[in-house]
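A.B. asks: just to be clear, the model below is a prediction. Sequence and coordinates:
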Amino acid sequence: MASRPPSRLRRTLLAALVTASVVLPLAGAAGPAAVPAPVPTALAPLSAATPAALAERYATTRTDIRAAERAAAAHGDRERAAELSAMADAARHFLSFDGRDGGRAAEVFGDLSDAERIAVLVPGTDTDLDRYGRLRADALALRQQLGSRSAVIAWLGYRPPSLLSPDVTTDDRAVAAAPELSRFTAQLRSALPAARISVLCHSWGSVVCARAASGLDVADLVLFGSPGTGYPDAAALHTRATVWAGRGAADWIGNVPHVRLQLPFATVGFGADPLSPRFGARVFPAGDGGHSDYLKPGSVSLRNIARIVSGLTPAQEGGHA
């Protein structure tokens, strides 16, 4: 006998449960402050990754960052101005930058011109210029683990939702962000056709990656700390990339209900657990860490993510898949 479809009340309660389970475990800010910033320089698509071409691009974005710093200082936001001052340091390299609407940036760690392995790191909720340090620290740790002839790009190419906003339960922002991620990786592929490119998707960032998957010419799509993708299985992503999934044993995201509900006003939830056998991803051991520990130096998850980026099989010793 077929089971009865869920009642309207049950659907409403499930939707509330999804919202509460995502919103309540961590505290977050209501959203980025409205700090003014100038329109950045229009950049041509990245078509070459020679040292000279990259140096010119880095110099242009540095000029834009300094202009945004001056605007933040004039607005009286000392913290934003200080963050931008650090970003404008000559030792730091940005492929793109836009200080408006919470901020957009793509920072390079390592020498992109001779990189054989490139990891594009896509962050999740509550990431903007005011909280950029977490993303930077993760990118630095991964670059150190990968070693020479590698580059990591911290891609803040969209405005992630706040963990305490209704946007976190829908994929609306991912729909808007996916074309940007596709365009960015296409430029990397054009500029570095021989490089092995992997896209690493943390938390809500995996929703963006799933939406973009069919347009990504990359070797690997790595989902970690994912609430789901909005798709029933890896095959539905229509990607030639190998899809990987991992979750730390202490990650609260494992308690999020894996449902996807069509309500009159929106579709909420992200469906199948990427670690479930029916999803069909290749599961890698991610250790005992929590939601923010995947790229922590010395962790099982960092070692295995670096192995995936390098085209190697993840190690099976220790930790939990």
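C.D. replies: Right, received. Where do you want to start?
A.B. asks: contacts, neighbours, all on C-alpha from now
C.D. replies: Fine.
A.B. asks: what ranges do the strands span in the stretch 51-200 of the chain?
C.D. replies: Along the stretch 51-200 of the chain, counting by DSSP state E, counting those that start in this stretch, strands occupy 93-98, 104-109, 117-122, 150-156, 196-202.
A.B. asks: show me where the chain has helices.
C.D. replies: Remark: helices assigned in the chain by DSSP state H are 8-23, 51-75, 78-87, 133-146, 172-191, 205-212, 300-309.
A.B. asks: next up, a structure to set beside the first:
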Amino acid sequence: MNLHASDRSCCALLVDDDAVGDGMGVLWHADDMWTRHTTLVAFGVRLAVVADRVRSIGGLYGWDGEAADAARSAVTALADDLDDAVATLRRTAAVAARAGDDRASLSLWDPDDHTGAASELDARVALEFARAQADGVGPAEPAPSGPAAILDAVNRARMERTRAGLVEVERSLAAEVDRSLFGGLLTDADAGLEQTRARLASIDALTTVLALPGRRLVHFEEGPRRTVAAVSIGDVDAADRLAVFVPGAGTTVDGDLLHHDAEAAAVVAAAGTMSGSVVAGISWLGYEAPQWNSELVNPDSSVASRTPATTGAPALARALDGLHGRRHGSEAPVVTVIAHSYGTVLAAEALGRGAAVDDVVLMGSPGWQDTTPDIPAPYVAEARWDPVADLGWFGPDPSERSDAVLLPTDGSSGHGDYLVPGSTSARGIAAVVAGVPGTPQPRRMDVADLARLLVRLL
């Protein structure tokens, strides 16, 4: 670009490098960037008008001779420089708008910046502003922007640091167990070694899944007992429709992530085909799901207790708000929560905290309790011979609600086959994500329903 220093200062006044960030924490907020975007757009419009008027001078009637030609050439060059400045302002305005969107979303995902995503965003925004003001010239492949991309970068780095630490812990505990007369039983070294190896196995599972196309690590945390994580499928930052899959009891990252990722990916692909929209998904294993082991007798971790759900709900609620809350100047994506078994209890807790979603799909729910009037009426999948779906332990059976939309489950039986790729129930759920749900199914009674009816009558 051929702008003089004084011309460049116009842009610099509107984009203060010191306000972008220096990797030392949050120095600006979403509203700052959105205001900057509005200012840049307005300034660009005015400057474009000036450029047109300057260019029109070269066409004035009566200009003749060499002096006129030279003046016309100078006027044209000035107008071209002004056009370049307008283009720079527009590029810079676009960066400011995206930066505001990303900060707003990240502040919902991670309000206390536990991940360090704020500093990562600051650094990327600074680079993007520099590129925008240098005619877009910069690295051939700049780092992807957007909340999911930023969370992925910081969480992968955190995961690798965690792996390195766990390897050292494993080595130390293994040596202690080998030295102990009773294999570490008296010092709990054996239990610690088992837990450490499970955490390392979780990181191995995440590494395998993240090697698949389009996967991003949007949540990673070492919980008190297990590793928890969430992996996105597809471009979450650009999607028109998003599906968040919340599994139930017995789920672990090391034992179940690969399976859940495959099922979620199949639903996302089917929904994209049905809708013609950009569809993405998230496998949300971001809470310590209750397990079918000694945790059953602990009220803080038992599957019979709401405590695991209330403990895990804040992280899910933040993620849903972060997903649903974008974007400045455009429509937010349509977000569907797809919860299975105990995951429906977690989803109810998250939505009760005000998390915004458009649709809710409940599969084999052990009871659904609306806690706020803003929760949408659920789509319900209840397969034949699913004992959990008729428990009503955590609230009424959602399939009995007058406003429930029952999904087809023909061919499915039991508690765990709702998302089997190609199944009737999986196709019906994909249709909900796509925004083209099929005809509601009639209510069907099975043996458990009849038994419960008899109990009520007695």
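C.D. replies: Arrived safely. Here the structure is a predicted model, which is why all the values come from computation and not from measurement.
A.B. asks: JSON lines for the helices of the first structure, including mean neighbour count and distance to Gly319 of the first structure?
C.D. replies: Output for the helices of the first structure, formatted as JSON lines (neighbours: other C-alpha atoms under 10 Å; distance: least, C-alpha to C-alpha, whole Å):
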{"stretch": "helix 8-23", "mean neighbour count": "16", "distance to Gly319 of the first structure": "24"}
{"stretch": "helix 51-75", "mean neighbour count": "19", "distance to Gly319 of the first structure": "39"}
{"stretch": "helix 78-87", "mean neighbour count": "18", "distance to Gly319 of the first structure": "35"}
{"stretch": "helix 133-146", "mean neighbour count": "19", "distance to Gly319 of the first structure": "18"}
{"stretch": "helix 172-191", "mean neighbour count": "19", "distance to Gly319 of the first structure": "31"}
{"stretch": "helix 205-212", "mean neighbour count": "27", "distance to Gly319 of the first structure": "22"}
{"stretch": "helix 300-309", "mean neighbour count": "24", "distance to Gly319 of the first structure": "7"}
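A.B. asks: any chance of the ones you listed in CSV, plus distance to Ala106 of the first structure?
C.D. replies: Output for these, formatted as CSV (distance: least, C-alpha to C-alpha, whole Å):
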stretch, distance to Ala106 of the first structure
helix 8-23, 27
helix 51-75, 10
helix 78-87, 11
helix 133-146, 10
helix 172-191, 9
helix 205-212, 15
helix 300-309, 18
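A.B. asks: closest to Leu112 of the first structure out of those helices?
C.D. replies: Counting by C-alpha to C-alpha, Leu112 of the first structure lies closest to helix 51-75 out of these; the figure is 8.3 Å.
A.B. asks: how far off strand 93-98 does the closest one point, in degrees?
C.D. replies: Here helix 51-75 of the first structure runs at an angle of 50 degrees relative to strand 93-98 (axes from the mean of the first three to the mean of the last three C-alpha atoms, to 10 degrees).
A.B. asks: contacts for helix 51-75 of the first structure, please.
C.D. replies: Helix 51-75 of the first structure is contacted from outside by 35-38, 40-41, 48, 78, 80-82, 84-85, 87-90, 93-99, 113, using C-alpha atoms under 8 Å, 6 or more residues apart in numbering.
A.B. asks: also stretch 191-200 of the first structure?
C.D. replies: With contact meaning C-alpha under 8 Å, 6+ apart, stretch 191-200 of the first structure is reached by 46-49, 115-122, 189, 209, 218-224, 309-310.
A.B. asks: try it again with 7 Å
C.D. replies: For stretch 191-200 of the first structure, the external contacting residues (C-alpha atoms under 7 Å, 6 or more residues apart in numbering) are 46-49, 115-122, 218-223, 309.
A.B. asks: can you give me the offset of it from its chain's centre?
C.D. replies: What separates the centre of stretch 191-200 of the first structure from the centre of its chain is 16 Å, taken as C-alpha atoms, centre = their mean, to the nearest Å.
A.B. asks: report the buried residues of that stretch.
C.D. replies: Ala191, Leu192, Ala195, Arg196, Ile197, Ser198, Val199, Leu200 (16 or more other C-alpha atoms under 10 Å).
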